[in-house]
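>>> predicted model, plus sequence, below.
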Amino acid sequence: ILADDMGLGKTAQVCSFLHALRKMCGAPGPHLVVCPVSTAGGWARELGRWCPLLRVVRYRGAQRCQLQRIVAGVFVVSPATLLQDKAFFLKRVWQVCIFDEAHALRGRTSAISELTPRIDAAFRVAVTGTPISVSPVEVWNIMRFLYPAFGRKLAAPSSGDASQEEHSQTAAILRSVMIRRTKESLELGLPPRIDHPPTLIEMDAEQLALYRAALAGAVADESTEGMSNVLMNLRRVCGHPWMFRIHGNRSANDAALTARERLRVARVPFEESVIVGSSAKMCHLDRLLLAKKQGGHRVLIFSNFTAQLDLIEAMCELRGHSFGRLDGNSLRAERELLMAKFNHAASRIFCLLVSTTAGGVGITLTGADTVVLYDSHFNPQMDRQAADRAHRLGQRRSVEVYRLCVANTIDERIVRMSTFRAGIGDRIVDGATSEASVQQQVIQDIRADARSSAVDQAALADGVEKLARLSARVPSAFEGTTAASSTCQVASACFGCGRADGHRLSCPGCNKWYHATCAEGRTSANAARWRCQRHKCCECGVAAQHEDVVFMCVQCPNSYCYDCLEEDYVSMEGSENGIDFPHLRSSYADMAVDGVPVRRNVFFLTCPQCGGAGQASESESESMHDSESGVDDSD
């Protein structure tokens, strides 16, 4: 188990290890790296940097037939794709199998925990900065991956509270198999991280009435499911009461809408009195952001709720803050582009809104020097991971961490219990004590509060009524409206050869037409589903799926996936506003004429062959090609 603190270069260490195997032992692979989608791009870059002799393969299901012929190199795959194409990975013999963010194996009966011990590998490495999040059982689940034969005979600790003996056994196991360095034990020249005490915020009378109304549900329904709903409702009231309206009006196409459109669907007024004034936390965050902006700082804001991120995004629009957003709906390439943009020295993006679960693990966001934990996670290690997105190698400024907490509410109880449990991993290594579940302890406290609280019944009834109005589903603001019709014109010439004569074959995806000789893959059998060559990468040949981002040239049919895109295109050098990439854009001059809508997964550029950004680097690499030496598997 490689368990260095977050931000100490665990990825670089593993890459150097694979390079040493290739250079010193003649082991070209195949190796397997299983990592979250958000870190896959980072792994590919680090492997290319530290393992120049190894071929790096970003595995996607659509490539399965092509990749079966590759016998060496490093395969990078997400857990979801591993489960989807498990037959491909189980029939291979791997030299090294690496599982990044191995705390994801904490569920003993989860599909990924059952699959990974079956992978045939000569050597295994589990990479995690938090080998224990909440229970010693997690260490034993990682052990099942590292030592499958031993794991089959393993009697793991119970899933409940662990005994002192089980804690001692876990500590002994960790000392035998874990390599761990902490930031405090190394002299890295890393600027300090300043963790401010939780900021206790008082609610106003109206928000307090809503909280008491939600708390009354703990008396009405004490079942496990009922208490889980009560906990969620209490957390929503503490964060922002209008989260009830947004959550209650979710729809299937929410991912395709902007935050402002989602607020419009839920009929949330786009006004300062509602977006900011309805929540004590938002008022405090508003003042904090203004102070940080005046001081020249840049901010990461973490929340566990996407509805809360919608409201914070609306506040940023109202205040004129430049911002980006990274959550579970972000496409892989969108994540990579946003991180490259935010971390660049020339970036002027003031704040980045991040979902704790989707963006709090395994990514680098050193462009910020301030971290705001808007709400706390039940798992204390998730908040630790989130704060360390900014405080890691590459950071040149001191990092300040703020935790917002509403006083005398569930917020304060979660913070108190999480703080109590935050060091459980270290304590187990040193000989720890048994802990109770944070969520179960909070539920017990909430029940006690609900029984003992004495409130004005009239005020309680008023709060219940307001809560019901906020939670009600409302008619969509888009009901009864029709999409505006647009007049589009068919292109005057073939987009492949530029000639205007001949029979036309139109692509329904981008409204371009081609001659039959210029249209790759067009046959009578696939005519209805045909898309032109702009919808697949001209370098690797992979067709763009709905979850992929494609980069289309505006002057020729060339298109690229993110993995094949020249680095010059994702550089902020030359950006006029410090917010947008100078060589990428989401639209082009004749887009309205072509009748093509703006899509979040399509960007436009001028490719190197047409004189775009990558032309210089391409010519330089060609001139150096003859003088370079290497091995076959480095292609």
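That came through, no problem. Keep in mind the model is a prediction, meaning the values are calculated, not measured. Residues are numbered from 1 along each chain as shown.

>>> all contacts plus neighbour counts: C-alpha atoms, from now on.
Will do.

>>> how about Ser38, what does it touch?
Going by C-alpha atoms under 8 Å, 6 or more residues apart in numbering, Ser38 touches 332, 335-336, 358-359, 362-363.

>>> by neighbour count, which of those wins?
Ranked by the number of neighbours (other C-alpha atoms under 10 Å), the contacts of Ser38 place Gly362 first, at 26 neighbours.

>>> residues contacting it?
36, 38-39, 101, 389.

>>> quick one on the thing from earlier: now tabulate the contacts of Ser38 in TSV and tack on secondary structure.
As requested, the contacts of Ser38 are exported to TSV (DSSP: H, G, I helix; E, B strand; the rest coil):
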residue	secondary structure
Arg332	helix
Arg335	helix
Glu336	helix
Ala358	helix
Gly359	helix
Gly362	coil
Ile363	coil
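
>>> okay, one more to line up with it:
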Amino acid sequence: LRDYQIDGLKFMVEHYRQNLGTILGDEMGLGKTVQTISLFCYLKEKEGKRGPSLVVCPLSVLSSWTKELAFWAPSLKVLRLHNSGKSEKDKKILAENGTNYDVILTTYEMLKVPYLASFFSRTFFHYMVLDEGHKVKGHETLIAAAARRIHCENRLLLTGTPLQNNLVELWSLLELLYPDVFTTLKPFEESFNLNENHIDSNMLFQAQKLLDLFMLRRLKSRVEALLPEKLETRVYCPLSKMQVFWYRALLMKDSALLEKLDRDNEDDDDDDEGISKSSRNVLSNLFMQLRKCSQHPYLFPGAEGSNPEETTVSDLVGASGKFSVLDSLLRTLCQKGHRVVLFSQFTMVLNLLEDYCDMRGWKFARFDGGTSRAKRSYLVNQFNVEHSPFFLFLMSTKSGGMGLNLQSADTCILFDSDWNPQNDLQAMARVHRIGQKKKVHVYRLISAHTVEERIVERAAKKLLLDKAVNHDSNETDASTDKNSLTGTGTGMGVKDMLKDIKFGAQAIFGGNTSFELPTLEEIDQITNR
């Protein structure tokens, strides 16, 4: 173990002795898994504990947990539960032998399976460990309710993103750890409402001090001096003429509603009062369609033409400014010997990217929500193996953004940006993590003068909340500037959506869009390592 990981073990042991629930909030890639395994070993070898601890993790990292346990603690007896079999034989084996294991490893989905839920609620565990603990940030979800029903001596939450959007999420995590203490969320809810530009700076300071009692958080930049740096570059992509056509058509289709909402907005300062549900739904749908247009017009039915089989690589690339920039970027990166992990939120975009890779002859792998558990492990192993033939790994942001180790790549491309900036940080951390030996370059593609540009701006402001509350446990200066946070709304009301749509409309109809793509010299410059 590294020195800071030993410190992490000491922190957890101290909390165990005081019977305190704990959040291990180390930045992604600092080895929260191995620190937890060291805690299990301590409980068995030093405290003489017998019987199981429960680890609940996302499906995407189940195999990783299994391998890490086998590698670091082969003496621990591990039971992996991930099937919904209801045979009487399975139930009997689990009931009679479940307590003979040191670690029971399962997934969040399995917490809701009836016969397993019954076993979990009847069994008393030394520890309940929730990996990617922010999955229980929604206190009213079925998963959070199932986690509360588990009987355990203590609880440990592992999350590199303990706070993502608001202080209510923080309350949800603390309520799970200390249900008798955090009985009401009202103070958390009222102290930080960015939609109304209301910020209680004193409450933020108190939240920092509160977290210091329960959470240990270290950043890679502070504890991993030998970890190569990460450099993020925003690449603004022009819209193609075909994208401009579709963007205009979408705006014109709902122009009457947009004009009405704009007039009402001038007369009324209130955000959503008086606006019908149907109008909100139309506006929300328009916003999503504009996002799709910002990626590629072929996402719309009929846009590709009557015979998609005749589409050439030039057609596919030329129809989207982003694809044109990506094409130049990937060809340059391939020539320079770099390996790339590319993330997108949209399965339909991954489908187009897969067609593009086939046309270009790239050797690639793909991983999304529909990829089976066995195939996930196989693809990751094949990508990371020495002299791997894969140049590119296509991933969905959420499915591939948790717990995976892809440090054999040195480049991360965010084809589109998530509403929640923490999901993008999770994605980057698949490449920039312990074991990485090269400087990691992140390229964030943004369609200029569109709603997408505003999404990125809002996401950047959301990170200020994380910085204000989830500061490094080693930092001494935890001051928060209220003015820097004002206006960084985490939600999207009608007024916000309307502003963002108008932002793109002014460029589209005002003739301010540029069709000039980056030159090969400019692409070469940003890929120069």
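Looks like it arrived, so ask away. Everything quoted here is computed from the prediction, not taken from an experiment.

>>> superposed, what's their TM-score?
TM-score of the superposed chains, computed with TM-score structural alignment, normalised by the length of structure 2, equals 0.78; 441 aligned residues with a C-alpha RMSD of 2.5 Å.

>>> in structure 2, which of the contacts of Ser38 of structure 1 still touch?
Here is what carries over to structure 2 from the contacts of Ser38 of structure 1, by both residues aligned by TM-score structural alignment, their matches' C-alpha atoms under 8 Å: 332, 335, 358-359, 362-363.

>>> so the residue nearest the centre of structure 2 versus Ser399 of structure 2, what's the distance?
Using C-alpha atoms, centre = their mean, the residue of structure 2 that lies closest to the mean C-alpha position is Asn423, 2.1 Å off. Note on Asn423 of structure 2: its distance to Ser399 of structure 2, by C-alpha to C-alpha, to the nearest Å, is 10 Å.

>>> go on, Val451 of structure 2?
Val451 of structure 2 is 24 Å from Ser399 of structure 2, by C-alpha to C-alpha.

>>> do Asp410 of structure 2 as well
From Asp410 of structure 2 to Ser399 of structure 2 the distance is 20 Å (C-alpha to C-alpha).

>>> ditto for Asp416 of structure 2
15 Å.

>>> same question for Ser201 of structure 2.
Using C-alpha to C-alpha, Ser201 of structure 2 is found at 35 Å from Ser399 of structure 2.

>>> what's in contact with stretch 270-280 of structure 1?
With C-alpha under 8 Å, 6+ apart as the test, stretch 270-280 of structure 1 has contacts from 201-204, 207, 238-242, 263, 268-269, 282-283, 286, 311-312, 314-315, 318.

>>> excluding chain neighbours, what is closest to the aligned partner of Lys230 of structure 2 in structure 1?
By TM-score structural alignment, Lys230 of structure 2 lines up with Arg193 in structure 1. In this structure, Arg193 of structure 1 finds its nearest non-sequential neighbour in Val399, 4.7 Å apart by C-alpha to C-alpha, 6 or more residues apart in numbering.

>>> was I right about the one you found contacting Asp388?
No. Contact criterion C-alpha atoms under 8 Å: Val399 of structure 1 and Asp388 do not qualify, at 9.3 Å.

>>> quick one on the thing from earlier: got a markdown table for the contacts of Gly362 of structure 1, with distance to Ile112 of structure 1 too?
Below are these laid out as a markdown table (distance: C-alpha to C-alpha, whole Å):
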| residue | distance to Ile112 of structure 1 |
| --- | --- |
| Pro36 | 12 |
| Ser38 | 18 |
| Thr39 | 18 |
| Glu101 | 13 |
| Arg389 | 25 |
